[in-house]
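Engineer: sequence first, then the predicted structure, then my questions.
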Amino acid sequence: MQIYRFDTPTLAGLRRHEAPIPRPQRGELLLRVRAVALNYRDLALLEGGLLQPRLKGAVPTSDAAAEVVEVGEEVDDFTPGERVIGLFHPRWLGGPKRRERAIGSYGYDRDGWLAEYKVVPREAVVRLPAELSDEQGATLPCAAVTAWNAVSGVGPGQTVLTLGSGGVSVFALQYAKAMGARVIATTSSAAKAERLRALGADAVINYREVPAWAEQVKALTAGQGVERVVEVGGPATIGQSLQAVAFHGEVVLVGFLGEAGAPLDYFELMGAGASLRSTNVGDRPMLEACVQATASAGIAPVIDRVFAFDEARAAFEHLASGRHFGKVVVRVGA
């Protein structure tokens, strides 16, 4: 079979290799990978900043949709031909968030999904409903579950602020609207603003034209601020997010699109009167709930572009360019 590995920690170092097709052991599934979705995390692991991969030369990517080809001994809950998607945290099957349950994440300390075949424990996948294509299903394990986690509990009469038009932010917009909430989004271009409005955003702020966008968020909420901020920017945006959130609202820390930014002032944090919550994607029940909600509500994951398997490096380069809107996907199977 064909797999990709980062022979060197650069985009140019992503190369194809031949490898034997693995065989499933007791309790395992042999999967034919159909589609893989990329995340900013995949690039951050290459840059070697806050995320330092423990496995050198790993097969990248954490998110995929696949078809069951063969089952190992004592597997009676999956059959060949079924479609599945993998858990972002294959060991976090439920229960509270604990550090040890994040061990063994794909592309970090075990090989990821950018391969034609993969063997995984049967507990590490969930079924993909017929309403969702392979490409759509591949986008769900990280970005969709993170967004689902981030906006959980919001509803009519509340306002959610999303930042940008990456995978998590677009999913958060879609889920928040499905829950009946109002959504204010930020973006960098008029073209992306139109697409965000088409997805249901009630107001869009161009942060290049309005650098102090928190003031406009307050103006759009009668001076109160938003009940929930889905914070994906990190150090560069957290200060504005704290100004935009309502007193007793919540800023959900999802990730970082850069490490540069002004130091966070303790009294600014305290004065915001809001709570901060750090997400770590989610567990298996959360993935199942997210998948079911996506299918039953008719939410179509937004895919910017689908690349062929032999165009995998170009897919990473497209993600790195920041020109994408929604998710970037690599089609693995025919």
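Structural biologist: Thanks, I have the structure now.
Engineer: could you use CA atoms for every contact and neighbour count after this?
Structural biologist: Fine.
Engineer: report all helices and strands that the helix or strand where residue 84 lies contacts.
Structural biologist: In the assignment (DSSP states H and E), residue 84 maps to strand 83-86. The contact analysis (3 or more C-alpha pairs under 8 Å, 6 or more residues apart in numbering; DSSP states H and E) places strand 83-86 against strand 63-71, strand 125-127.
Engineer: contacting residues around the strand or helix carrying residue 186?
Structural biologist: According to DSSP H and E, residue 186 maps onto strand 182-187. With contacts defined as C-alpha atoms under 8 Å, 6 or more residues apart in numbering, strand 182-187 is touched by 156-165, 173, 176-177, 193, 196, 200-207, 217.
Engineer: please apply the same query to stretch 255-262.
Structural biologist: So stretch 255-262 is contacted by 40, 231-237, 239 (C-alpha under 8 Å, 6+ apart).
Engineer: now do the same for the spatially most central residue of the chain: helix, strand or coil?
Structural biologist: Centroid check for the chain by C-alpha atoms, centre = their mean gives residue 143 as the closest residue, at 1.7 Å. Put simply, residue 143 is helix when judged by DSSP: H, G, I helix; E, B strand; the rest coil.
Engineer: so how far is the strand holding residue 186 off the chain centroid?
Structural biologist: 18 Å (C-alpha atoms, centre = their mean, to the nearest Å).
Engineer: same check on stretch 104-115?
Structural biologist: For stretch 104-115, the distance to the chain centre is 15 Å (C-alpha atoms, centre = their mean).
Engineer: give me the buried positions along it.
Structural biologist: 104-108, 110-115 (16 or more other C-alpha atoms under 10 Å).
Engineer: take this one as well and set it beside the first:
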Amino acid sequence: MKAFVMRTPGGLDRLEIADRADPGEPGPGEVRVALHATSLNYHDLLVATGQFPAADGRVLMSDGAGVVEAVGSGVTEFKPRDHVVSCFFPQWQDGLPQTPVGSFAGVPGDGIDGFAVSHAVRSVHAFTHAPNGWSYAEAATITTAGLTAWRALVSDGALKAGDVVLALGTGGVSIAALQIAKLMGAAVVITSSSDEKLERARALGADRVVNYRQHPDWGTKVRDWTGGRGVDHVLEIGGPGTLAQSIEAVRVGGHISLIGVLTGLGGEVPTGQLMTKQARLQGLIVGNRRQQQEFVAALNLSSIRPVIDRRFTFEQLPEALAYQERGVHFGKICVEW
């Protein structure tokens, strides 16, 4: 069978399609899944370009959606023909993480082989059901971006109707957060450097938008929009380069989810400002399987569909990653086969 793998030391010109042995039939507690789609995340780009070192020949991509072909003995949660979607941390089933998850040792497409492959046999705990009626590409957006937004706002943030959410940028996490927040009856502010993207965000329901290049003090502008109170939740995607403005925008006692590192892995934290706001700054990396199941249950009761910017074929995975690297997308980028 065909699989898309990376060759060390990494780089988009070092990706190749390789032949891999068929994984065979599932053993006890396992499922065999025919994969049909993946979606791209910043983490995948870091692995593919060698910025996150991975083993030579590693099968790429953390997100995977497909259909169950067979189940092993003892499996009752799934049956053949069920549509499923992968879990980012298959070893983290529920509750709080007991060990640091930042090593990515058990993450598909990084510490273990990913889902850019035709078939996979994995533990039953490596998947959840996909939302009813969703395409494979749509379902593939849940694993990383969708679950991150859900955990930030609902599982950790206890989002409620009437809250105000600030989401930075128009990538997969922020657009998913916009959709979740509007579903929950919250107001949403979106930032971007592109007026065209901001107008698209308005069309999806964003209540306020701000071009951060035109307004470098966007944190103050956002706070002013709330009458000086500040927003209840911030999805902080940028990292050290944007954190000060996020703290400026948040209300006293508000919640900042530190999700992204687009401006770097380290930098100065305005501790005095954070203390004065008495805000909660929480780092998070995706979520656990139970949270994904809760997210899917909520999606099954809604009319939400993920925003997919572009779709590529399996053979076009390097092209898709190059498109992602340009940073011009709105929502998710998917690969289907």
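Structural biologist: Received the coordinates, thanks. Everything quoted here is computed from the prediction, not taken from an experiment.
Engineer: need the TM-score between these chains.
Structural biologist: Superposed pair, TM-score by TM-score structural alignment, normalised by the length of the first structure: 0.94. Supporting alignment: 330 aligned residues with a C-alpha RMSD of 1.6 Å.
Engineer: quick revisit: mean deviation of the strand holding residue 84 of the first structure from the second structure?
Structural biologist: With mean C-alpha distance after the TM-score superposition for the first structure, strand 83-86 of the first structure departs from the second structure by a mean of 0.7 Å once superposed.
Engineer: wait, doesn't residue 1 of the first structure sit right on residue 33?
Structural biologist: No - counting by C-alpha atoms under 8 Å, residue 1 of the first structure does not reach residue 33; the two are 11.1 Å apart.
Engineer: can you list the residue ranges for helices in the first structure?
Structural biologist: Here the first structure has its helices, by DSSP state H, at 40-47, 134-138, 145-151, 167-178, 190-198, 213-220, 238-244, 266-272, 284-296, 312-321.
Engineer: which ones are touching residue 184 of the second structure?
Structural biologist: Neighbours of residue 184 of the second structure in contact, by C-alpha under 8 Å, 6+ apart: 159-161.
Engineer: re earlier: how much does the strand holding residue 186 of the first structure stray from the second structure?
Structural biologist: Looks like 0.7 Å for strand 182-187 of the first structure (mean C-alpha distance after the TM-score superposition for the first structure).
Engineer: what range in the second structure matches that strand?
Structural biologist: Aligned using TM-score structural alignment, strand 182-187 of the first structure spans residues 187-192 in the second structure.
Engineer: related to what we said a few turns ago, single out the most deeply packed of the helices and strands packed on strand 83-86 of the first structure.
Structural biologist: strand 63-71 (a mean of 25; mean count of other C-alpha atoms under 10 Å).
Engineer: rewinding a little: quick check on the contacts of residue 184 of the second structure: which are buried?
Structural biologist: Counted by 16+ other C-alpha under 10 Å, the contacts of residue 184 of the second structure give residue 159 as buried.
Engineer: what about the first structure, which of the contacts of residue 184 of the second structure hold up?
Structural biologist: Among these, the ones whose aligned partners also touch in the first structure (both residues aligned by TM-score structural alignment, their matches' C-alpha atoms under 8 Å) are 159-161.
Engineer: circling back: quick one: closest of the helices and strands packed on strand 83-86 of the first structure to residue 316 of the first structure.
Structural biologist: Nearest of those to residue 316 of the first structure, taken as C-alpha to C-alpha: strand 63-71 at 14.0 Å.
Engineer: which elements pack onto that closest one?
Structural biologist: Strand 63-71 of the first structure packs on strand 28-37, strand 83-86, helix 134-138, going by 3+ C-alpha pairs under 8 Å, 6+ apart.
Engineer: got the contact list for the residue mapped onto residue 37 of the second structure from the first structure?
Structural biologist: By TM-score structural alignment, residue 37 of the second structure lines up with residue 35 in the first structure. Residues counted as contacts of residue 35 of the first structure (C-alpha under 8 Å, 6+ apart) are 64-66, 134-135, 138, 329-333.
Engineer: of all those, which comes closest to residue 87 of the first structure?
Structural biologist: Taking the contacts of residue 35 of the first structure together and measuring to residue 87 of the first structure by C-alpha to C-alpha, the closest member is residue 64, at 9.0 Å.
Engineer: so what does the closest one match up with in the second structure?
Structural biologist: Residue 64 of the first structure maps onto residue 64 in the second structure, by TM-score structural alignment.
Engineer: right, and its match touches residue 35 too?
Structural biologist: Yes - with contact defined as C-alpha under 8 Å, residue 64 of the second structure counts as touching residue 35 (6.5 Å).
Engineer: between these two, what contacts are shared?
Structural biologist: Common contacts of residue 64 of the second structure and residue 35, defined by C-alpha under 8 Å, 6+ apart, comprise 115-116.
Engineer: distance to residue 44 of the first structure added to the buried residues of stretch 104-115 of the first structure, as TSV?
Structural biologist: Formatted as TSV, these follow (distance: C-alpha to C-alpha, whole Å):
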residue	distance to residue 44 of the first structure
104	17
105	14
106	14
107	11
108	11
110	16
111	16
112	15
113	17
114	17
115	20
